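Participant: Make a model of this:
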Amino acid sequence: MLTMTRVEGVTIGPSEQLQQRFRALSDPTRLQIVEALRFRTRLTTAELIKVTGNRSLAHHLRTLEAAQIIRVVGEPDRTRTVWEEVPIGHRPQAEWDESMATDPEMTAAIRALERATTYRRISRMREFDDQVRDGEWGDDWADAAIGRDYQLQLTAQELEQLDEQLAELLERWKKISQAGGADRAETEHIYVTLAGFPVNLGSPR
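Facilitator: Take a look at the predicted model:
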């Protein structure tokens, strides 16, 4: 169901809602803010500055707040404001409609988000490599880290099937990771990145 939303007295439709969210997340720093809040639940502005290494977060925080991705839950002053991610169920509905696929502004917003997400993935891997080199992670974690590349030859349909099977596998591990108990005390937050796409190796298609 598609709904209209009023933002600062202006009514915006589902397409504009999605575009606003995509654009809000189309920045590596803002992605980093959302990641930190997702894993640590609530953080002050000062703590987010430390996490991101960026001392000028006001614009980023306002942008995410306007898109209803994060919200203030604590004392509203410059450095002690407490933030949290807005739960998915508490955000205005903005379901995808097939007509949005032909909207050039929507396409531009999606491409910008894809670029920011790719940049953030690369940054995460570099950060981990730097931390291993600096001794922040022990040999057990350095050895356990996954880094694999596979070159396959598939049809588009087979690639979709591979994606579905990997998603099912990761959903099972997601449930394991969310399980509580004392035996989960030594866990760390793990980023798993999957990417599969066609490449042109100079052969005719």
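Participant: When you work out contacts or count neighbours from here on, use the C-alpha atoms and nothing else.
Facilitator: OK.
Participant: Would you state the strands of this structure in chain order?
Facilitator: Ranges of strands within the chain are 5-7, 10-12, 42-44, 70-72, 82-85, based on DSSP state E.
Participant: what packs against the fourth one?
Facilitator: Just to be clear, that refers to strand 70-72. Secondary-structure packing of strand 70-72 (3 or more Cα pairs under 8 Å, 6 or more residues apart in numbering; DSSP states H and E): helix 58-66, strand 82-85.
Participant: tell me the most buried of the ones you listed?
Facilitator: Among the helices and strands packed on strand 70-72, the stretch with the highest mean neighbour count (mean count of other Cα atoms under 10 Å) is strand 82-85, at a mean of 22.
Participant: just the strands of the chain: most buried one?
Facilitator: Greatest average neighbour count among the strands of the chain goes to strand 82-85 (a mean of 22), per mean count of other Cα under 10 Å.
Participant: So which elements touch that strand?
Facilitator: For strand 82-85, the elements it packs on are helix 28-40, strand 42-44, strand 70-72, judged by 3+ Cα pairs under 8 Å, 6+ apart.
Participant: Please give the structure of this sequence too, so both can be compared:
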Amino acid sequence: MIKRLPPGYLKCLNDITPNGAALQAGGQVWSSISQLLTWSYVNCNYTKLAWRSLFKNTFANYAKLFPSIWYNIWSGPDGILSTDGSTWSSPVTPMTDFPVMNSNPHVMSLFATLKMAAQIQPSFNGNGLSIDLTHCKTNFNLNFPLIQLNLNLSMGLKGIYRAANDGKLNLYIIKPNFQSIVISLAFVNGQELSFETLF
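Facilitator: This is a model prediction of the structure:
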């Protein structure tokens, strides 16, 4: 994995765009790409860049930057020009269809939030979830239909897993001090299981 940014990248593609990293200088910002970049920043310990990337791609930021353009305030297209907030219009691809055009801005913001908060992803061996807290710098509370996490850096992690099927899985938790623990869960559909690890 590249741990160093290419020369000129920040100046040409990131710093000059108010709404996320563009695909090319003066070009479009695509949430499906720029929110993956947020995750990359986290993986490479560019924490400030990760938070900035996450914020730049929010609907709230778009509403502030381009208040006269309705799209990308409550939904958005694939790509938005970094210069004026506009997009293209096409009869076959719904870039400006009212009220919703595309799920990428919604999904990728949630994806980036999960990566920023706790690097939540399927475990490498496929039998559970990996929750990596080593990049966490602040307390947080995430609440999704499948899992709830409440992190207090001075105390520990508490959570609830909400089963959507019968089965079992392991939670592979990597604490901020890089200590790893495994919590095994067995459940039936609809069951809520609480778990906790202290720091």
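Participant: List the TM-score for the superposed pair.
Facilitator: Overlay of the two chains. TM-score (TM-score structural alignment, normalised by the length of the second structure): 0.28; 98 aligned residues with a Cα RMSD of 5.7 Å.
Participant: What about residue 106 of the second structure, how many residues nearby?
Facilitator: The number of residues packed near residue 106 of the second structure is 17, by other Cα atoms under 10 Å.
Participant: And it, how far from residue 59 of the second structure?
Facilitator: Using Cα to Cα, to the nearest Å, residue 106 of the second structure is found at 9 Å from residue 59 of the second structure.
Participant: what are the ranges of the strands in the second structure?
Facilitator: Using DSSP E, the strands of the second structure run over 28-30, 79-81, 120-122, 128-132, 140-143, 147-152, 156-162, 167-174, 180-187, 192-198.
Participant: which of those is buried the deepest?
Facilitator: The most buried one of the strands of the second structure (mean count of other Cα under 10 Å) is strand 28-30, showing a mean of 25.
Participant: before we move on, back to that, now distance to residue 49 of the second structure too, for the strands of the second structure, in JSON lines please.
Facilitator: Shown next, in JSON lines, are the strands of the second structure (distance: least, Cα to Cα, whole Å):
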{"stretch": "strand 28-30", "distance to residue 49 of the second structure": "16"}
{"stretch": "strand 79-81", "distance to residue 49 of the second structure": "20"}
{"stretch": "strand 120-122", "distance to residue 49 of the second structure": "19"}
{"stretch": "strand 128-132", "distance to residue 49 of the second structure": "19"}
{"stretch": "strand 140-143", "distance to residue 49 of the second structure": "19"}
{"stretch": "strand 147-152", "distance to residue 49 of the second structure": "22"}
{"stretch": "strand 156-162", "distance to residue 49 of the second structure": "25"}
{"stretch": "strand 167-174", "distance to residue 49 of the second structure": "23"}
{"stretch": "strand 180-187", "distance to residue 49 of the second structure": "27"}
{"stretch": "strand 192-198", "distance to residue 49 of the second structure": "29"}
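Participant: Show me what the top helix by length along the first structure packs onto, helices and strands only.
Facilitator: Taking DSSP state H as the criterion, the first structure has its longest helix at helix 104-133. Counting contacts by 3+ Cα pairs under 8 Å, 6+ apart, helix 104-133 of the first structure packs against helix 14-24, helix 28-40.
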